[in-house]
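# sequence plus predicted model, see below.
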Amino acid sequence: MSETDSNLARLEVAADWFEQRAVGVVDEVEFDRWLRDPRNMEAWLAICDSDATIEPLRIARKILKEMDGITQARTAANDDKAMRRGGPEKLKQVTKPGRGALNRRRLFVILTGAVTAGLVGTGALVANAKQSIETGVGERRQIALPDGSKLDVNTDSKVLWRFGAAKHEVWLERGEAALVASKVKRPITVKAEGWAVIALTEGQYNLRRQGDALSVTVLHGDAEVTTAVGKVKSVHMGDAVVMENAGLQIHPVASSELQKATLWRTGQLAFDGVTLAQAVEEYNRYLITKITIRDKSLGNIRLLATGPWSTDDPKEFLDTLAASFNVKVTRSASGEYVISKFL
């Protein structure tokens, strides 16, 4: 196989991976193994960076498939005629390829170029469309972005991204996610309404959306914030930027908050300096069977340096709560955990 044929084959495989990721049916282990080959990584980035590659590849494959079907039907018809007219010897003459026969892979190249130029086929280009990953309550998922960066997506969250030739963009629609940017060839822009957070270096970032507010905590590395009027502000390791409709704030993050921003990736929670109501609200993000506070005054209890607790099962947290304060924990008929006062 020539180098050109080999490169085209890799592009076809990369296009298949792209389509699989678009519908969420990727074998991540196999994909990572395939991506370790630098030549495959180059093909993958070429597919992801192109605004007009995926659809031409898809249409070209479809056309070739249809042509294969037509060719097979014609071959079968010719074989039948040859057998009737001259037997096996005549069949050999008919089925022998002509000198003008076109190599299938060369035809693929021609068709792809024709589609890209708008000469064959129609349809929306999907390389410039957003892709997404979503989790349910209590679920966490990891995924590799087209440039090799990693996304760790927390419970009940949705992240979208678009990696084109000019820029790489990420949107956090809801929930929380950690972004590990490594060996990035261009900045990753985290989009928010009216704002843009641009990760300029390799690093780790925690993204969280609460209502209209989007916060980005810099765990390692640096970032820059570009405001709606073009003003640029620097954000460094240990800082958080909070963006919402009312404005933008940059502030250093307490060690307990930094811990919270990393613990969830190991399936744990910790609380320090928050009220019981705030702790329960946070815990319920991970639980299908929720925790409720029957006596609202209990919500003002302040928790100091508690945890870590498992996000999967609140039993140890609730047992410790009952032993430390004048409260009891029961289960309702629907299975909810109910925190109330001792009478």
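On my side now, so go ahead. Numbers count the residues shown, from 1 in each chain.

# going forward, measure contacts and count neighbours with C-alpha atoms only.
Fine.

# nearest residue to the middle of this protein?
Centroid check for the chain by CA atoms, centre = their mean gives residue 133 as the closest residue, at 4.5 Å.

# which residues touch the helix or strand containing that one?
For residue 133, the host element (DSSP states H and E) is strand 131-134. Applying CA atoms under 8 Å, 6 or more residues apart in numbering, the contact partners of strand 131-134 are 21-22, 24, 153, 156-162.

# redo those residues as JSON lines? Include neighbour count.
Formatted as JSON lines, the contacts of strand 131-134 follow (neighbours: other CA atoms under 10 Å):
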{"residue": "21", "neighbour count": "19"}
{"residue": "22", "neighbour count": "16"}
{"residue": "24", "neighbour count": "13"}
{"residue": "153", "neighbour count": "27"}
{"residue": "156", "neighbour count": "17"}
{"residue": "157", "neighbour count": "23"}
{"residue": "158", "neighbour count": "19"}
{"residue": "159", "neighbour count": "22"}
{"residue": "160", "neighbour count": "16"}
{"residue": "161", "neighbour count": "22"}
{"residue": "162", "neighbour count": "22"}
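
# farthest pair within those?
Put simply, by CA to CA the two of these set farthest apart are 156 and 162, 20.9 Å from each other.

# can you name the next helix or strand after the longest helix seen in the chain?
In the chain, assigned by DSSP state H, the helix with the most residues is helix 54-95. Remark: after helix 54-95, the chain's next helix or strand is helix 104-116, criterion DSSP H and E.

# give me the distance between that following helix and the centre of its chain.
When distances are taken as CA atoms, centre = their mean, to the nearest Å, helix 104-116 is centred 31 Å away from the chain's centroid.

# same check, this time on stretch 154-172
How far stretch 154-172 lies from its chain's middle: 7 Å, per CA atoms, centre = their mean.

# got the contact list for that stretch?
With CA under 8 Å, 6+ apart as the test, stretch 154-172 has contacts from 48-51, 127-141, 146, 153, 173-177, 186-192, 207-209, 264-265, 285-286.

# just stretch 317-333 next, same as before
Contacts to stretch 317-333, defined as CA under 8 Å, 6+ apart, come from residues 307, 309, 337-342.

# buried ones in it, by neighbour count?
Within stretch 317-333, the residues scored as buried using 16 or more other CA atoms under 10 Å are 317-318, 321-322, 327-329.

# I figured residue 221 was touching residue 237, is that so?
Yes. Between residue 221 and residue 237 a contact is recorded at 5.6 Å, counting by CA atoms under 8 Å.

# for comparison:
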Amino acid sequence: MKAEPLENPQAHPSRPSQQVVRQAIHWLLRLRNHASAPTLRRQCDLWRAAHPEHELAWQRVQSLHSELSANLRAVPGAHIALDTLENSAQRLGRRQALKLLSGVVLVGGAAWLGKDLGWQTWNADFATATGERRGFQLPDGTRLELNTHSAADLDFSAEQRLITLVRGEIMLTCHRDPGRPLRVQSRHGLFEGLEGRFVVRQDSDCTRLSVTSGSVAIRSHPGSNGAPIQVTAGQSYRVTSSTATLSPSLDMDADAWVDGLIVTRNMRLQDFLNEVGRYRQGYLKCAAAIADLRLSGVFRLEDTDKLLAILPRTLAVRIRYRTRWWVTVERLA
């Protein structure tokens, strides 16, 4: 579902109130209990459209519910507890169900789920679960795409267009807005795009910028001495806490994930598995002896198990499943 973010964030709180969040949870429960009721769906749509704060709360509740479900179902046996929770919520009255779901949110933030979800995800304006990709149309016409396990905040006003990358990876397709350039803030720098298409990926140790069309300025980063760096179409930069360096030719297409693909060119097997691992739960590695094997090709992301099953067709390897969540790639004997 696409969302229309806030056209004037200063006209109301940047975070939805607790009351509005609980209303969003209430609508979510009602729709889950009566999925085939078109009248109820229309009523929910009207509630969402009544105020930007309603839509913001709805998107956050949807994002949290999606990731909560994905993470719980990734744990062996946890699906039983989750199904019990969902079935119990359906049988409870409105007040009890709200209390139950709110309790799940609070407990999830304090337990092991909190490590993966984090309150940053709950507070973020836009977020995706592991393996999920979502697109949004922003008020100025900019297209925002979020890759797997990503989150971003939006701060648009008459004076600025600012997106803060909380985690993960985004792609932006933006248009020129005189006097109000589009800026992306990551932990490692500030990136400014006037017009074009570019990808920003925030890893633990660096932020990677890849420009597909147009140009982007690396406006500031530690060690830049205030001098912006112009990045043109076809170029990629790696920005750390102290440097910004031009990357050599990439071994994968930086924006292919938007189309649900990984496109590689002579990529190391271990690096490839690291990429695939971003879209699935659990452990995915290969033996050190075959980490440097190379592969090229186009791989679809919608089913990572099917993707892995393709590897033995091109490499002398086998896929070993200890469990669904513990997978290793080994040399074929």
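Arrived safely, thanks for sending. Source: prediction; values computed, not measured.

# re the thing from before, from the contacts of stretch 154-172 of the first structure, list just the buried residues.
For these, a neighbour count by 16+ other CA under 10 Å gives the buried set as 48-51, 127-128, 130-135, 138-141, 146, 153, 173-177, 187-192, 207-209, 264-265, 285-286.

# still on that earlier bit, and the contacts of strand 131-134 of the first structure, which of them are in strands?
Under the assignment DSSP state E, these contribute 153, 158-162 to strands.

# nearest to residue 272 of the first structure, of these?
The closest of those to residue 272 of the first structure turns out to be residue 153 (CA to CA; 23.5 Å).

# so who does the closest one touch?
Going by CA under 8 Å, 6+ apart, residue 153 of the first structure touches 134-135, 140-142, 159, 176-178.

# make TSV from these and add distance to residue 29 of the first structure to it.
Below are those laid out as TSV (distance: CA to CA, whole Å):
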residue	distance to residue 29 of the first structure
134	19
135	19
140	16
141	13
142	11
159	21
176	23
177	20
178	20
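
# tell me, of the residues you listed, which are also contacts in the second structure.
Checking these against the second structure (both residues aligned by TM-score structural alignment, their matches' CA atoms under 8 Å), the contacts still present are 134-135, 140-142, 176-178.

# specify which member of the residues you listed is nearest to residue 202 of the first structure.
Nearest to residue 202 of the first structure among these: residue 178, at 13.3 Å, using CA to CA.

# can you tell me the SS state at that closest one?
Three-state call for residue 178 of the first structure (DSSP: H, G, I helix; E, B strand; the rest coil): strand.

# just tell me what it corresponds to in the second structure.
Under the alignment (TM-score structural alignment), residue 178 of the first structure maps onto residue 171 of the second structure.

# also residue 215 of the first structure?
Under the alignment by TM-score structural alignment, residue 215 of the first structure pairs with residue 208 in the second structure.

# same check, this time on residue 322 of the first structure
Counting by TM-score structural alignment, residue 322 of the first structure lines up with residue 312 in the second structure.

# relative to residue 283 of the second structure, how far out is its match?
Residue 312 of the second structure is 19 Å from residue 283 of the second structure, where distance means CA to CA, to the nearest Å.

# quick one on the thing from earlier: for the contacts of residue 153 of the first structure, which one is nearest residue 248 of the first structure?
residue 176 (18.8 Å).

# residue contacts, that closest one?
By CA under 8 Å, 6+ apart, the residues touching residue 176 of the first structure are 153-155, 157-158, 206-209.

# can you put those residues in a markdown table and add distance to residue 75 of the first structure?
Output for the contacts of residue 176 of the first structure, formatted as a markdown table (distance: CA to CA, whole Å):
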| residue | distance to residue 75 of the first structure |
| --- | --- |
| 153 | 52 |
| 154 | 55 |
| 155 | 55 |
| 157 | 53 |
| 158 | 50 |
| 206 | 60 |
| 207 | 59 |
| 208 | 60 |
| 209 | 60 |
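
# for the second structure, which segments count as helices?
Assigned by DSSP H, the second structure shows helices spanning 18-33, 38-50, 52-73, 78-91, 94-110, 113-116, 118-123, 269-277, 304-314.

# residue range for the shortest one in the first structure?
Per the alignment by TM-score structural alignment, helix 113-116 of the second structure matches no residues in the first structure.

# tell me how far that helix is from the chain's mean position?
Relative to the centre of its chain, helix 113-116 of the second structure is centred 15 Å away, using CA atoms, centre = their mean.

# equivalent analysis for the last one, please.
Here helix 304-314 of the second structure shows a centroid-to-chain-centroid distance of 24 Å under the convention CA atoms, centre = their mean.

# just the buried ones from the contacts of stretch 317-333 of the first structure, in ChimeraX syntax?
To isolate the buried members of those in ChimeraX, using 16+ other CA under 10 Å:
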select :309,337,338,339,340,341
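
# which one of the contacts of stretch 317-333 of the first structure is nearest residue 17 of the first structure?
Comparing those against residue 17 of the first structure with CA to CA picks out residue 309 as the nearest, at 37.5 Å.

# which position in the second structure pairs with that closest one?
In the second structure, the residue matched to residue 309 of the first structure (TM-score structural alignment) is residue 299.

# which residues touch that match?
The contact partners of residue 299 of the second structure, by CA under 8 Å, 6+ apart, come to 261-263, 307.

# so which two of those residues are the farthest from each other?
263 and 307 (12.2 Å).

# and the strands in the stretch 101-250 of the first structure?
Under the criterion DSSP state E, counting those that start in this stretch, the stretch 101-250 of the first structure contains strands at 131-134, 141-144, 150-153, 158-163, 168-181, 188-192, 195-199, 203-210, 213-220, 222-226, 232-236, 239-244, 247-252.

# now the second one on the second structure. Mean distance?
Right, strand 141-144 of the first structure. For strand 141-144 of the first structure, the mean distance to aligned residues of the second structure following superposition is 1.2 Å (mean CA distance after the TM-score superposition for the first structure).

# read off where that strand ends up in the second structure.
Strand 141-144 of the first structure corresponds to residues 134-137 of the second structure when matched by TM-score structural alignment.

# before we move on, what about the fourth one?
The alignment of strand 158-163 of the first structure onto the second structure (TM-score structural alignment) spans residues 151-156.
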